[in-house]
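**Student:** Based on what follows, work out the 3D shape:
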Amino acid sequence: MIAPMVLSCLTVCVVAYVLGRVARDKMDPDHLAAVAKEIRRDHHTGDIKAWPQSRRSGSAVNGGQSGHQTSVATDIRDQNPDEGSKANWKIWVNAALTAGLLTCLVLEVADLMVLFIIGFIIALLVNFPRPSTQGEVIRQHAANAVPVVMLVLGAGVFTGILTETGMTTAMATTLIGGIPEELGGLIPVAAALIGIPLSFFMANDAYFFGIVPVLAESAAQYGIPAIDMARASVIGQMAHSIGPTSAPLWALLGIIGANLGDFQKFAWKPVLIGSLAYLGFALLTGAIALNL
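**Tutor:** Reported below is the predicted structural model:
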């Protein structure tokens, strides 16, 4: 799946460029020039305090809601006058910390929660050594973290209901049962297409542990290997990233002060294009075989 993933990433970059150009054309050129100038200045000085007032107050973004968070971040930087001069080495430390955390996660050095808590503590001490600043950072992000925790708990309940009542098995069996026997070789493609809306609405646990095994069992009757079904099942993960059961999405929406419904209305078309392109590349490269 490496080749389809690389090609899909390129497609996403192209779509992102087009969306960026469209959004850029709708913005005030003078404002863009002012912001670009200040970003270049900040890149050389490492100082956030000189940013335009519109960026600090959030008057140009989401009606000022995200501006409150920007001003809080500015206040934190104000308490650390040496922050700009330390930014360079902190970038490398943060990068090394991220790489080390990912390595430990892959190697299963410790439980996931333990590793993330340790990583959080190290990142907090490195980036905000003052206890008063640490408290401000935690308070700033707590409002976004609590809803995510509640979402994860709710998704767990939803997953349990779907799995234990047999609804996931019934849905998968019904969907696959609609495929004529002579077209059984197209089950991987059908599973990939079905996976797009299912990944959007369902948590990954319910989808991968509840529905995908049923699909793989149905495909095995037509001589389709389980690995093909596993590859087909990940096609819809782009849709999951904008679905209501995606915890990182809720954290992002809280940070930027956006509404889930408005975001989904904007994102579903690019995500659908990316998902279909991913499926197309998987078929072209042979990652998902057509057993006709």
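**Student:** contacts and neighbour counts: CA atoms only from here.
**Tutor:** OK.
**Student:** Contacts for the helix or strand F263 falls within, please.
**Tutor:** Using DSSP states H and E, F263 maps to helix 260-284. Applying C-alpha atoms under 8 Å, 6 or more residues apart in numbering, the contact partners of helix 260-284 are 1, 3-5, 7-8, 11-12, 15, 189, 192, 196, 232, 235-236, 238-239, 242-243, 250, 253, 288-290.
**Student:** Mind checking which of those residues are buried?
**Tutor:** 4, 8, 11-12, 15, 189, 192, 196, 232, 235-236, 238-239, 242-243, 250, 288-289 (16 or more other C-alpha atoms under 10 Å).
**Student:** can you give me the helices in the stretch 101-250 of the chain?
**Tutor:** Using DSSP state H, counting those that start in this stretch, the helices of the stretch 101-250 of the chain run over residues 112-127, 131-164, 167-177, 187-201, 204-206, 212-220, 226-233, 237-240, 247-256.
**Student:** out of those, nearest to A73?
**Tutor:** Of all the helices of the stretch 101-250 of the chain, it is helix 131-164 that lies closest to A73, at 8.1 Å by C-alpha to C-alpha.
**Student:** helices or strands next to the closest one in the packing?
**Tutor:** Applying 3 or more C-alpha pairs under 8 Å, 6 or more residues apart in numbering; DSSP states H and E, we find helix 131-164 packed against helix 65-78, helix 204-206, helix 247-256.
**Student:** Following up with a second sequence; could you model it the same way so I can compare the two?
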Amino acid sequence: MLSIIGFLTIAVIVALLISGRITPIMGLAVVPVIGALAAGFNPVEIGAFFNDGIASVISVVIMFIFAILFFGIMQDSGLFDPLINKMVTLSKGNVTAVAVATVIIGAVAHLDGSGASTFLITIPALLPLYLKLKMNPYLLLLLIGLSASIMNMVPWAGPIGRAGAVLGVDASELWRPLIPVQISALLLLIVLAVFLGMLEKRRIARLTEAEQAKLEAAAAAEVDAGSDDTKESLKRPKLLFVNLLLALTVIGILVWGVIPSGLVFMLGLSIALPLNYPQVDLQMERIKAHAPNALMMAAIILAAGSFLGIMNGSGMLDSLAQDLVYILPAFVVPYLHVIMGVFGVPFDLVLSTDAYYFALLPVVEQIVTAHGIDSITAAYTMIIGNIIGTFVSPFSPALWLALGLAGLEMGKHIRYSFFWVWGFSLVLMFVAFLLGVI
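**Tutor:** Coordinates of the predicted model:
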């Protein structure tokens, strides 16, 4: 009975998250409580489960809040602008160079871990160039999406924080072994960008005169939004070197791992704010500007902590995992995490990120660890297999923003990008296996 209630609880959460009818916070907070009550636990016991769950994720919450605020301030100050502008200038006129520059710009722009800000920075800067060179704008979205997905492995971006919350492991500790995978992925993506750039050059050469005229008209119709006075007033070009040194120091200490990640970003933010914006009122404005992203992610992680605390404390996850072992064929069970990783990108089409990490990962981890598979290995396999598909998923709000900015369609984007993304994720899983990460 406990397994049935646990299964129904997870199924209802996944269904609600897929339907988009409620927020992840509501689903993760309310449904497990109803499930625990149905399983016969009283409010006092459920409260104890909740406290245990919150305690397991509080460090992740602190890190998320201050990391998003810190990198938001770095974006405001214009830290990444020179590199982005230089890459755009150097790549003009060369289709292959533009494709490679898109990868680098996307990686730099996604250092703050926010998909929305990444697309807001990159698409307005690069779309006119793509149209002018008659390049396919869906290629722009594919390359930025892949680059941002690779950078999504940083602990403040989302997926790693979610996995850390599920496993009860600090997100920074979970991230450090993934750094070689990230570097390898970026190098592979540059190679893929060169290949896709060459294919794009051949496609452009085959365009008819009518098609070329249509593309030139589209490029001419692209309106230059002009400079935003408010954003320009926040730039601190004279502090570029100091901000770069501060950002590198924060990342270096984070990789070193001697100080808790939350404290690292808290101290970094405490230095970055008065350094760039000495007036207290302006400091508060900058915090308010980035607070919605920070608080939304923190709230989701806290709700996930409640969900995991109740599911673990009540024994529903353990019971469900044990009973699933009896249902699944014996030869499948020890490799379940690999199967989930291989189909991680297709799962992005039917599951939201929250459903994948908070509903699927805990069950798979419980099953495979009972067969001698390390829980971290299981998590890495599922993360690497799935994370590359982040921005091909219709459940990604940032992707809808990107489509709106570029004037593109979700269906065409999925048709254009899906198999490139899935193939890239499978190659990356193999690279991670060679590196000994999975």
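**Student:** Superposed, how do the two chains score by TM?
**Tutor:** Their TM-score after superposition, calculated using TM-score structural alignment, normalised by the length of the first structure, is reported as 0.54; 235 aligned residues with a C-alpha RMSD of 5.0 Å.
**Student:** rewinding a little: mind putting the helices of the stretch 101-250 of the first structure in JSON lines, distance to G20 of the first structure included?
**Tutor:** Listed next are the helices of the stretch 101-250 of the first structure as JSON lines, based on distance: least, C-alpha to C-alpha, whole Å:
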{"stretch": "helix 112-127", "distance to G20 of the first structure": "31"}
{"stretch": "helix 131-164", "distance to G20 of the first structure": "26"}
{"stretch": "helix 167-177", "distance to G20 of the first structure": "38"}
{"stretch": "helix 187-201", "distance to G20 of the first structure": "24"}
{"stretch": "helix 204-206", "distance to G20 of the first structure": "30"}
{"stretch": "helix 212-220", "distance to G20 of the first structure": "36"}
{"stretch": "helix 226-233", "distance to G20 of the first structure": "30"}
{"stretch": "helix 237-240", "distance to G20 of the first structure": "19"}
{"stretch": "helix 247-256", "distance to G20 of the first structure": "17"}
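**Student:** so which of those gets nearest T103 of the first structure?
**Tutor:** So among those, helix 112-127 is nearest, using C-alpha to C-alpha, at 10.5 Å.
**Student:** can you tell me what part of the second structure that closest one aligns to?
**Tutor:** Residues 261-276 of the second structure are matched to helix 112-127 of the first structure when aligned by TM-score structural alignment.
**Student:** what's around Y416 of the second structure, how many residues?
**Tutor:** Number of residues near Y416 of the second structure (other C-alpha atoms under 10 Å) recorded here: 16.
**Student:** my guess is G305 of the second structure meets L167, correct?
**Tutor:** No: using C-alpha atoms under 8 Å, G305 of the second structure makes no contact with L167, being 10.6 Å away.
**Student:** Comparing the two, which shows the higher neighbour count?
**Tutor:** Between G305 of the second structure and L167, G305 has the larger neighbour count (other C-alpha under 10 Å), namely 30 against 20.
**Student:** That one corresponds to which position in the first structure?
**Tutor:** G305 of the second structure maps onto G156 in the first structure, by TM-score structural alignment.
**Student:** Check the spacing between that match and C104 of the first structure real quick.
**Tutor:** Remark: distance between G156 of the first structure and C104 of the first structure (C-alpha to C-alpha, to the nearest Å) = 25 Å.
**Student:** for the nearest residue to L115 of the first structure once chain neighbours are set aside, what are its contacts?
**Tutor:** In this structure, L115 of the first structure finds its nearest non-sequential neighbour in L101, 6.9 Å apart by C-alpha to C-alpha, 6 or more residues apart in numbering. By C-alpha under 8 Å, 6+ apart, the contact set of L101 of the first structure is L115, F116, G119.
**Student:** No more questions from me, cheers.
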